[in-house]
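Asks: next come a sequence and a model predicted from it.
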Amino acid sequence: MSNAKVPRGFHEFQFRYLIVWCLAITADWLQGPYVYELYASYGWSKVDIAKLFVAGFGSSMLTGTFIGSVADAWGRKSCAILYCILYALACVTKHFNLYWILMLGRLLGGAATSLLFSTFECWMVGEHKRCGFPDELLRYMFGLMFFVQYLAAIGAGLLAQFAASSLPLTHLGASTWYGGPTTPFDVSLAFLLIAIPTISFLWQENYGDPGEGGCDGVVQIASSFKAGCQSLSSDWRVPLLGLVVAAFESSMYVFVFNWTPALDSASIAPPHGLIFSGFMMACMCGSSLFSLLDASVQPIKVLWPVCLAAAIALACVATSLWTGASEEWVFGGFLAFEACVGAYFPCVSTVKSQIVPEETRAGVYNVYRVPLNLCVVLLLLADLELQTSFTVCTCCSSSQRSRLR
């Protein structure tokens, strides 16, 4: 991107958004490698762990039906701060080996992730449009946003590995523990506490509908939710894109639950943080490839080959598990799938920014997460074998190809 084409104030806008996004997403990535490992270390069975994951996705599904409307109506900056508070509380619960407290943590975390994957992006798009920056810079911004995300994720994986191995898991008393796989959650808590004042100082508030900023709270939410539903019915592309999001991303979240047991080895404990960093490096490569595409290439045309490649990668994983191939083959398939995920997110985000109306953006984005989380909950409750899970993931990734053609 040539500096001659960059409008005044764009670099400041980049800094204000990306520094906050980096803190917020790093806090999330720090937890990823050790969620399953922590529950397993506490002695919970795979079925019990699956129920905890279901609680998180179910919470995200239920809150997703209205929390985006809250963000549109009450302000996206305020909801970004709320994300930090909810996720910080979720981190604290990880120190207690009591199932109901761990369940509470998953419920808080599910609500927080609904905010993370809608509110922050909506603030960026809304601020971009408010400042009058050209649309071609929005595509560039999405590519940069996800590049920073995956770069932060690589660092988060390494930091989580270091933190988890710095202290052994130690019983403090009663049901309280510290060290081991709880430590990455403490580091995540620190990032969230730093993010709160950073958001307060760097961001200004924006809303889904500029005319609703001072209305009564309940009226705001009801109006925003109604407008979001109208957006789904007024343009056939909006719900169709939601089906694509649900199909692809449900396979991704089932992968999140299953990659740890899929790579477990009887001979050596896998370095979860390093493996996670490897996944994120693959994601960053995919994101970079999307950024290098010529601006004349329509993002909607890129989605189809990305989804096809992801389906092939998951098919290779499923085949390796069915045939009893070594963990190296499974890991290779995972890396290929993560590269597709890296290309998918900036691509689909650009498409969403073009199709979804600005005034109902956060509400529609969270409605998209309802069928997504429903798919994930049903798949986890089915308690499928690893081979079957990845076979189903392959079908999910490939099912939207006909919709994209």
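Replies: In hand now; what should we look at? Numbers count the residues shown, from 1 in each chain.
Asks: going forward, measure contacts between C-alpha atoms and count neighbours the same way
Replies: Will do.
Asks: for this structure, what spans make up the strands?
Replies: Using DSSP state E, the strands of the chain run over residues 170-173, 176-178.
Asks: what is the last one packed up against?
Replies: Counting contacts by 3 or more C-alpha pairs under 8 Å, 6 or more residues apart in numbering; DSSP states H and E, strand 176-178 is packed against strand 170-173.
Asks: contacting residues around the strand it packs on?
Replies: 177-180 (C-alpha atoms under 8 Å, 6 or more residues apart in numbering).
Asks: one more time with 7 Å
Replies: 177-179 (C-alpha atoms under 7 Å, 6 or more residues apart in numbering).
Asks: mind checking how far the nearest residue to Ala262 once chain neighbours are set aside is from Ser223?
Replies: Setting aside the residues directly before and after it, Ala262 is nearest to Leu386 in space (C-alpha to C-alpha, 6 or more residues apart in numbering), at 6.9 Å. Using C-alpha to C-alpha, to the nearest Å, Leu386 is found at 44 Å from Ser223.
Asks: same question, Asp135
Replies: When distance is defined by C-alpha to C-alpha, Asp135 is 28 Å away from Ser223.
Asks: comparison target, given below:
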Amino acid sequence: MGIVIESEVWEPNPYLYIFLLFSSLFSLTLLPHFTKNSNRTIGVFDLSSVPASFRRFQGSLLLIYSLASVMEGLGSVFGEFEYASYGISREQIVLSLCVGSAASLLVGSLLGIIGDLIGQKKVCLLFCVLHLLVGIWKRLTMNPCVWVASICLAVASSIFSFGFEMWVVAEHEKLGHRQALSDTFWLMAFSESASHIGSQILANSLASSSGEQRFDFLYTAAIFLATICLIYVTREWKESPNVASIGSYRMSFSGNIIGDKRIWLLAWAQACLQFSIMVVWILWAPTVVADGREVRLGMIYPCFMGARMLGSTAVSWFTGGPSPVRSEDYLLYAFIVNAIVLSIAAYDYQEIGVLVTLFCIFHACVGLILPSLAQLRTMYVPNELRGGMISLSTAPANAAMLIVLIQGGYHRNVGNATIMAFAAFGLFSAAGCMHQLKKWGKHPHQNWHKL
């Protein structure tokens, strides 16, 4: 008599979703009660003290940013499965990722400077146009060239990393609510994570309802969202023309960005974080399913985004409570925690539940770090140079990612553990940057730290 061994497919406990959701809501609900007696104005909660014009702006901002985040998420829901449906081999998929990284490095690194010169409205229009072109290209072509899509989406992602932040800072400055930037940054991080969950739900529902042509409805949705964003930015986005010449911009950039050691520290911390996010995005699934373990990967990704949502709500607890904490202080420990998490995942074999917990901790820290770094950029980087600083700070991350994809993904000369350990080392160095920035930074009682 034979014995049949049934393999169990691992999936997260449903209570984990409930925990992350209610923890985020609980954090948002309690926040106004613990911050109402502090010296800091919580514009997003204290609506009575905020003009209606600013409330309308903040609401429209979060709406359009959420739609843009959904567009960003739609392109990566199916990933390799979508490529495989076109008959593309693994080597071709890796090569297309290399092309995308090269485009981010060569083109994306310069777009921030161009955005500073021509204005953030035009580069954000380019973001919408690129997503629109990719949607139309995939919708009309039976076997679309993955290189074209990879280049367009990579450039669009580069714009997404700085374009909307440039707009947010400029509008807050124009409306006289610069002190509310900290709230807006973490709300953007919160809505971005929620939108990525929504994009996964939308993509799976559209793909499962489209029969044989399982991606057609998905491309149609991308075209629709890109059109809405394009119309909104064109009609509603008001922008003062930038009159700076290339020569004056170069002199200002050299004096204020290249000549400031504190901004170099911020740039390196941003690059290390960006590289670690890309490494985790590529390697978390192979790490979880190592040794042939069967896992419902689609059920795990929402946990990561839920953890990032929870982490973003912690920003206002640190900066807006009765005893505010300097951004450099808690960022130092957040980078160290993430470095330890990746070190454990790289070199210590763990059960699936432990790995998922570790990656949830990583994403929670990312949700805390991203808006906090944006807040620090507001302290040190002039508004007219912000795009160039952000785009150039991501260049080391894109270069490192290109090397990883070529050596680790294409030639397979570098193991996944080594790649993840390299990302952990970068995060440790980013923690050192925060420690040094605290020494070189502005005095904690200056108004910038009340943002």
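Replies: Yep, it's here. Small disclaimer: the values here were computed from a predicted structure and weren't measured.
Asks: any idea what the TM-score comes out to?
Replies: Once the chains are laid over each other, their TM-score by TM-score structural alignment, normalised by the length of structure 1 reads 0.86; 381 aligned residues with a C-alpha RMSD of 2.4 Å.
Asks: pull the number of nearby residues for the counterpart of Leu189 of structure 1 in structure 2.
Replies: Alignment note (TM-score structural alignment): Leu189 of structure 1 maps to Ile223 of structure 2. Per other C-alpha atoms under 10 Å, the neighbour tally for Ile223 of structure 2 reads 22.
Asks: residues contacting Ile223 of structure 2?
Replies: Counting by C-alpha under 7 Å, 6+ apart, Ile223 of structure 2 has contacts 132, 135-136.
Asks: can you map out the helices along the stretch 201-350 of structure 1?
Replies: For the stretch 201-350 of structure 1, the helices defined by DSSP state H, counting those that start in this stretch occupy 217-234, 237-262, 272-292, 299-323, 327-355.
Asks: hang on, the earlier thing: so how far is His272 of structure 1 from the residue nearest to Ala262 of structure 1?
Replies: 18 Å.
Asks: cool, His128 of structure 1 as well?
Replies: His128 of structure 1 is 37 Å from His272 of structure 1, where distance means C-alpha to C-alpha.
Asks: please say which of these two ends up with more neighbours.
Replies: Shown here are His128 of structure 1 and His272; by other C-alpha under 10 Å, His272 has more neighbours (22 against 19).
Asks: that one touches Val35, doesn't it?
Replies: No: with contact defined as C-alpha atoms under 7 Å, His272 of structure 1 does not count as touching Val35 (10.4 Å).
Asks: residues in contact with the most centrally placed residue in structure 1?
Replies: Residue closest to the average C-alpha location in structure 1 (C-alpha atoms, centre = their mean): Phe117, at 5.6 Å. If you count contacts by C-alpha under 7 Å, 6+ apart, Phe117 of structure 1 has none.
Asks: now for the residue mapped onto Cys124 of structure 2 from structure 1, how many residues are close by?
Replies: In structure 1, Cys124 of structure 2 lines up with Ala80, judged by TM-score structural alignment. Here the count is done by other C-alpha under 10 Å, and Ala80 of structure 1 has 25 residues near it.
Asks: so where do the helices sit in the stretch 101-250 of structure 2?
Replies: For the stretch 101-250 of structure 2, the helices defined by DSSP H, counting those that start in this stretch cover 109-118, 120-140, 146-175, 181-208, 216-236, 246-253.
Asks: buried residues, the fifth one. List them.
Replies: Residues of helix 216-236 of structure 2 classed as buried by neighbour count (16 or more other C-alpha atoms under 10 Å): 216-223, 225-227, 229-230, 233.
Asks: circling back: pick the most buried one from the helices of the stretch 201-350 of structure 1.
Replies: Sort the helices of the stretch 201-350 of structure 1 by mean neighbour count, taking mean count of other C-alpha atoms under 10 Å, and helix 272-292 sits at the top with a mean of 23.
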